[in-house]
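# Can you look at this prediction? I've put the sequence above it.
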Amino acid sequence: TAGGNYSLYFYFFKGAYSRLWKSGEFRFYVAMTIIATTVIMFNIWRSSYHSLIDSFRYSLFQVTSIMTTTGYATADYERWAPLAQVVLIILMFFGGMIGSTGGGIKQVRILLTIKQGYREIYQLIHPRAITTVKLDNKFLNKEILGSIWGMVFLFLGVCTVAIIGMAATGEDIVTSTTTVISAMCNVGPALGSAGPGDNYAGIPITGKWILIFCMLTGRLEVYTVLILFVPHFWKK
């Protein structure tokens, strides 16, 4: 629930039930949850849990917790197979839907980035074709798509710089990478020395300041924070 768009919930409780499923972002959100849960479930079955039901229960809870950026953990997923851990890290970027309490890049931005990427590839194959990107039967102009591409690029750019900064404090590559992603996406637990069975107490003070900046940047949206570092903003 925390990862869903609350305006859709409003319409749902008002009786407009079909509006929920008509949302392309909601369908994408549900699809990602099902796909990720299925992949992790079969990946940790037998290797971590002998029961398929237990594998399903733990994988569904952890996928939901990560995507909604709730940060709870009912299992030490650092002991899971590498594929399951990679899927969880990717889900941190996805986050919740627009209009939710979740963090991350947001589902609709990921969806539109994929659609725009497909459009660019299609345009290379058919250079004379006139193609557009649609969401919920609405055409999106280049300004909106450009803003999304810019936001995703800056988000990943801040992550890259922060990971380098964390590595400079002496943290290992797993801890440096996953703590930055977790902080930027406002998830909570990461991997390495800040995994679900550990905490951030052992992170150096410089590293903690880096993660604080990442947390604020991810929570307040990248544009809102980075614009403060543009000199022209203060001149106006």
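Here it is on my side, so go on. Numbering: from 1, shown residues only.

# switch to C-alpha atoms for all contacts and neighbour counts from now on
OK.

# In this structure Gln184 contacts Val222, no?
Careful, residue 184 is Met; it's not Gln. No. In this structure Met184 lies outside contact range of Val222 using Cα atoms under 8 Å: 9.5 Å.

# who has more neighbours, the two?
Neighbours of Met184 and Val222, each counted by other Cα atoms under 10 Å, are more numerous for Met184; the result is 31 against 21.

# The helix or strand harbouring Arg119 packs against which elements?
Take DSSP states H and E as the rule and Arg119 turns out to sit in helix 107-125. If you count contacts as 3 or more Cα pairs under 8 Å, 6 or more residues apart in numbering; DSSP states H and E, helix 107-125 packs onto helix 24-44, strand 133-135, helix 142-168.

# Going by neighbour count, list what's buried in the longest one.
Of the residues in helix 142-168, 145, 148-149, 151-152, 155-156, 158-159, 162-163, 165-167 count as buried by neighbour count, 16 or more other Cα atoms under 10 Å.

# what angle separates the helix holding Arg119 from helix 142-168?
110 degrees (axes from the mean of the first three to the mean of the last three Cα atoms, to 10 degrees).

# For the closest residue to Arg109 other than its chain neighbours, give me its contacts.
Using Cα to Cα, 6 or more residues apart in numbering and skipping residues adjacent in sequence, the residue nearest Arg109 is Ile148, 6.3 Å away. Contacts for Ile148 (Cα atoms under 8 Å, 6 or more residues apart in numbering) come out as 109, 112-113.

# Thr64 touches Met32, doesn't it?
No. Thr64 is beyond contact range of Met32, at 10.3 Å (criterion: Cα under 8 Å).

# Compare these two (neighbour count), which wins?
The neighbour count for Thr64 versus Met32, taken as other Cα under 10 Å, is higher for Thr64 (25 against 17).

# so where does the more buried one fall, helix or strand?
Using DSSP H and E, Thr64 sits in helix 52-67.

# With Gln85 as the reference, measure out to Met215.
According to Cα to Cα, to the nearest Å, Met215 stands 21 Å off from Gln85.

# again with Gly146
In this structure, Gly146 and Gln85 are 31 Å apart, going by Cα to Cα.

# before we go on, here's another structure to hold up against the first:
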Amino acid sequence: MKKTMMIALDFPTQMDVNTFLDQFPYPEQLTVKIGMELFYRYGPEAVQEIQNKGCSIFLDLKLMDIPNTVYAGMFQLAKLGVDYVTVHTLGGSEMMRAAKRGLVDGSREANKKVPELLGVTELTSISQMALTNEQNCSLTMNEQVVSLANLAKASGCDGVITSAKELNDLVEQVGDDFDYVVPGIRSRDDASEDQKRVATPEQAREHGASAIVVGRPITQNEHPYRSYQKYDDEWNLKKRVD
């Protein structure tokens, strides 16, 4: 995975998505994340319409079910020609291996490239208190994320979704031959909102992130393309001359 910045298209309608993307002069250069809200309303049509604009697609549905069901789901998703998909690592190694087989088999049938399989570790909205008191996990957040990432790697995933706070331990204990996609990205002057474990683009890059995901700071900004450029500059360490 090249160093990629992804935009989370957390909009309720396809019209909102089109209005947003129309503000970008080169949508074919974008990697965008489609989540549950859009996909549950429009299904594969949402993917196809955005692909028609040239965007690369991160389809973030976070599958978690028995292995056979996840295999069947991934088999179908692979036919859409998306670039990245997600599963919950807490579903276990057998489920993740089934997810990978589904992607390989579905891609082969549709003559598509196999999407990259990313395992969700702990959501960036989960705090240490929630991990301890609600999930009844005795590990620290870093220990839990590293454990789940190692399981994901051993089970055929290509990378994990993680906060930047765990990146140092992940690179050291899981390896730099694995992809780390970091949501919860905020510049220093943006509010963290419901995210508990946030980082700036520079911090994520410095600690070994392969890609970052930015949502509301871009999609809800009065000038989304300008905001995108700011985040892209910070992520790629560019100095823009206006």
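Happy to help now that I have it. None of these values were measured; they are calculated from a predicted model.

# Just give the TM-score of the two.
The TM-score (TM-score structural alignment, normalised by the length of the first structure) is 0.28; 122 aligned residues with a Cα RMSD of 6.5 Å.

# quick revisit: now, among the buried residues of helix 142-168 of the first structure, which is nearest to Lys138 of the first structure?
Nearest to Lys138 of the first structure among these: Leu145, at 12.9 Å, using Cα to Cα.

# Downstream of the biggest strand by length in the second structure, the next helix or strand is which one?
Looking across the second structure with DSSP state E, the single longest strand is strand 56-63. Per DSSP H and E, the first helix or strand lying C-terminal to strand 56-63 of the second structure is helix 67-78.

# all helices for the second structure, in order.
Under the criterion DSSP state H, the second structure contains helices at 14-21, 36-42, 44-51, 67-78, 93-110, 128-133, 141-154, 167-173, 201-206, 216-219, 224-236.

# so the third one versus strand 56-63, what angle?
Translated: helix 44-51 of the second structure. Going by the same axes, to 10 degrees, helix 44-51 of the second structure makes 150 degrees with strand 56-63.

# ok, Arg101 of the second structure - contacts?
71, 75.

# can we see that at 10 Å?
Residues near Arg101 of the second structure by Cα atoms under 10 Å, 6 or more residues apart in numbering: 70-72, 74-75, 95, 107, 156.

# Touching, Glu25 of the first structure and Phe94? I think so.
No. At 11.5 Å, Glu25 of the first structure and Phe94 do not qualify as touching, with contact defined as Cα atoms under 10 Å.

# overlap in contacts of these two?
In contact with both Glu25 of the first structure and Phe94: 106-111, using Cα under 10 Å, 6+ apart.

# Nearest to Thr178 of the first structure among these?
Lys106 (18.0 Å).

# Show me what the longest strand of the second structure is packed against.
strand 4-8, strand 31-34, helix 36-42, helix 44-51, helix 67-78, strand 84-88, helix 93-110, strand 116-120 (3 or more Cα pairs under 10 Å, 6 or more residues apart in numbering; DSSP states H and E).

# so which of those gets nearest Ile218 of the second structure?
Ranking these by proximity to Ile218 of the second structure (Cα to Cα) places strand 4-8 first, at 7.6 Å.

# okay, the angle between the closest one and helix 224-236?
Using the same axes, to 10 degrees: strand 4-8 of the second structure against helix 224-236 is 150 degrees.

# Name the residues that touch strand 4-8 of the second structure?
By Cα under 10 Å, 6+ apart, the list of residues contacting strand 4-8 of the second structure reads 30-35, 56-58, 60, 181-183, 201, 209-219, 228, 231-232, 235-236.

# quick one on the thing from earlier: name the residue in Met215 and Gln85 of the first structure with the higher neighbour count.
Legend: neighbour count by other Cα under 10 Å for Met215 of the first structure and Gln85, higher for Met215 (22 against 17).

# Would you check that that one makes contact with Phe155?
No. Taking Cα under 10 Å as the definition, Met215 of the first structure is not a contact partner of Phe155, at 11.6 Å.

# Please report the separation between the first and final residues of stretch 213-227 of the second structure.
13 Å.

# again but with stretch 170-182 of the second structure, I slipped
12 Å.

# Likewise for stretch 7-15 of the second structure?
So stretch 7-15 of the second structure: terminal residues 17 Å apart, Cα to Cα.

# Save the buried residues of helix 142-168 of the first structure as CSV, and put in distance to Thr37 of the first structure too.
Listed next are those as CSV, based on distance: Cα to Cα, whole Å:
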residue, distance to Thr37 of the first structure
Leu145, 29
Ile148, 27
Trp149, 28
Met151, 28
Val152, 25
Phe155, 26
Leu156, 25
Val158, 29
Cys159, 26
Ala162, 29
Ile163, 28
Gly165, 33
Met166, 30
Ala167, 31
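
# Specify which member of these is nearest to Ile90 of the first structure.
Leu156 (12.4 Å).

# For the contacts of Arg101 of the second structure, work out which two are farthest apart.
Met95 and Ser107 (18.3 Å).

# thinking Ile173 of the first structure is in contact with Ile164, fair?
Yes. Look at Ile173 of the first structure against Ile164 with Cα under 10 Å: they come within range, at 9.2 Å.

# what is in contact with the two at once?
Here Ile173 of the first structure and Ile164 share no contacting residue, scored by Cα under 10 Å, 6+ apart.
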